[in-house]
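[1] the sequence and its predicted three-dimensional model are supplied below.
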Amino acid sequence: MTAFSSLTGRLLVAMPGIDDDRFRHAVILICAHDDEHAMGLRLDQPAPGVSLSEVLIKLETPNAETLRDRAVLIGGPVERERGFVLHTDDWSSDEATMAFGDGLAMTGTRDALNAMTDVEEGPRQSILLLGYAGWGEGQLEEELSENVWLTADADPDLIFDDEYQTKWSRALAGLGVDAARLSAQSGRA
């Protein structure tokens, strides 16, 4: 039996042979991981027909128009009606922000949405995501042993950019892997 090693603050990059369409070509940031569960946010899947400014206007958030061209992402299949703001740790909400990794944080309260529009006091970078990806005890470790995921260091440029169509291939390239050369079949030597 191997010692537990947390993946909090790291990226999961889906292998081509993943048998779950919800995670095909996914890049997921692990926000929490211990020996009982794991929670992450998918970084490459915009919610169809939803813009950040529309959400903020509907919630009567001040200065919502300033974020007109930004997408809302689908963070995962669990609790898709629940919103999470992934942001840099230069802003936090008392008792509601969970800091993790190197300079990252997540907040699931409305004040984080207000902070997103505050250029001077809010976080330097932020994303609104709906839902999350979750794993039960030992589930993520089993998927890793089955070569479902590769792990990578979290790169803030990759995390917060809006080049969603190429995040997967760029995450692989950061590992020295050419996406075009990956096989959809896995195995063990």
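    That came through fine.

[2] going forward, measure contacts and count neighbours with C-alpha atoms only.
    Will do.

[3] what about the strands in this protein?
    For the chain, the strands defined by DSSP state E cover 10-14, 27-33, 38-42, 46-51, 71-74, 78-88, 97-100, 104-107, 126-135, 149-153.

[4] mean neighbour count and distance to residue 167 added to those strands, as a markdown table?
    Compiled in a markdown table, these are given as follows (neighbours: other Cα atoms under 10 Å; distance: least, Cα to Cα, whole Å):
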| stretch | mean neighbour count | distance to residue 167 |
| --- | --- | --- |
| strand 10-14 | 24 | 10 |
| strand 27-33 | 25 | 7 |
| strand 38-42 | 24 | 11 |
| strand 46-51 | 14 | 12 |
| strand 71-74 | 24 | 13 |
| strand 78-88 | 19 | 17 |
| strand 97-100 | 18 | 21 |
| strand 104-107 | 22 | 18 |
| strand 126-135 | 22 | 15 |
| strand 149-153 | 18 | 13 |
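
[5] for comparison:
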Amino acid sequence: MVAELAPGFLVASPSLTDPNFKRSVVLLIDHRPEGSLGFVVNRPAQNVTFRGVVDELGFAPEDHPPPNLPVMVGGPVQPHTGWIVFDPTTAAGTDDDCIKVSEKLSVSASRDFLRDVARERSVSRHLLILGYAGWGAGQLDQEIRQGAWIPVDVKESILFETPWDDRWKGALAVLGIEPAYLVGQISEA
């Protein structure tokens, strides 16, 4: 049972066919009556890597190039805005623009912080994400009631240790759900 939606995962049910969210795992970082915000964490951007982004921005040091990690497409809203989701317990330091989501999760959209991560490897566990998913007032609650999303407690290991293409199955496993047993279409009685 999920105590609070945020921070937490939203796992797309098989009935969710929107191409932006089909078989997605969303890290929900904010959920309020006014709306919600999260990041899809299992959909890599095509031909975009962490190394490529920091090279293009001129942030990569020549003596130790950053890892060639995939960049995630966080959602359809502001797709050119970059976010770093990271484990602050592995950070050498953070800046004032970092938002604490939980004890082991923080978020930053700061270019300065991205530069520090690229140059100093100040954070060993991180994801670079472009764009985000947003919901208006009451919209996410309605989608959950309709069966589009399965709320799951957040597990940092799924974000930082599980390969992106195994995160959907891994998030369902937190609840003991085997994907093969999920119902494909949910209807209202």
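    All right, it came through fine. Just so it is clear, the structure is predicted and the values come from calculations on it, not from any experiment.

[6] dump the strands of the first structure to JSON lines, plus distance to residue 162 of the first structure.
    Shown next, in JSON lines, are those (distance: least, Cα to Cα, whole Å):
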{"stretch": "strand 10-14", "distance to residue 162 of the first structure": "17"}
{"stretch": "strand 27-33", "distance to residue 162 of the first structure": "13"}
{"stretch": "strand 38-42", "distance to residue 162 of the first structure": "13"}
{"stretch": "strand 46-51", "distance to residue 162 of the first structure": "9"}
{"stretch": "strand 71-74", "distance to residue 162 of the first structure": "8"}
{"stretch": "strand 78-88", "distance to residue 162 of the first structure": "14"}
{"stretch": "strand 97-100", "distance to residue 162 of the first structure": "22"}
{"stretch": "strand 104-107", "distance to residue 162 of the first structure": "17"}
{"stretch": "strand 126-135", "distance to residue 162 of the first structure": "10"}
{"stretch": "strand 149-153", "distance to residue 162 of the first structure": "19"}
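
[7] so how far is the helix ranked longest in the second structure from its chain's centroid?
    As assigned by DSSP state H, the longest helix anywhere in the second structure is helix 111-120. A distance of 19 Å separates the centroid of the chain from that of helix 111-120 of the second structure, by Cα atoms, centre = their mean, to the nearest Å.

[8] before we move on, what about stretch 107-116 of the first structure?
    17 Å.

[9] repeat that for stretch 42-53 of the second structure.
    On the basis of Cα atoms, centre = their mean, stretch 42-53 of the second structure sits 14 Å off its chain's mean C-alpha point.

[10] what about it, start to end distance?
    The straight-line separation of the ends of stretch 42-53 of the second structure (Cα to Cα, to the nearest Å) is 18 Å.

[11] residues touching that stretch, excluding its own?
    Contact with stretch 42-53 of the second structure is made by 24-25, 60, 65-74, 128, 164-165, 167-168, as judged by Cα atoms under 8 Å, 6 or more residues apart in numbering.

[12] what about the aligned partner of residue 19 of the first structure in the second structure, distance to residue 93 of the second structure?
    By TM-score structural alignment, residue 19 of the first structure lines up with residue 17 in the second structure. Distance of residue 17 of the second structure to residue 93 of the second structure, computed by Cα to Cα: 40 Å.

[13] so what's the most centrally placed residue in the first structure up against?
    Centroid-nearest residue in the first structure: residue 41, 2.9 Å away (criterion: Cα atoms, centre = their mean). By Cα under 8 Å, 6+ apart, residue 41 of the first structure lies in contact with 28-31, 75-76, 129, 131-133.

[14] aligned to it, what sits in the second structure?
    Per TM-score structural alignment, residue 41 of the first structure is aligned with residue 39.
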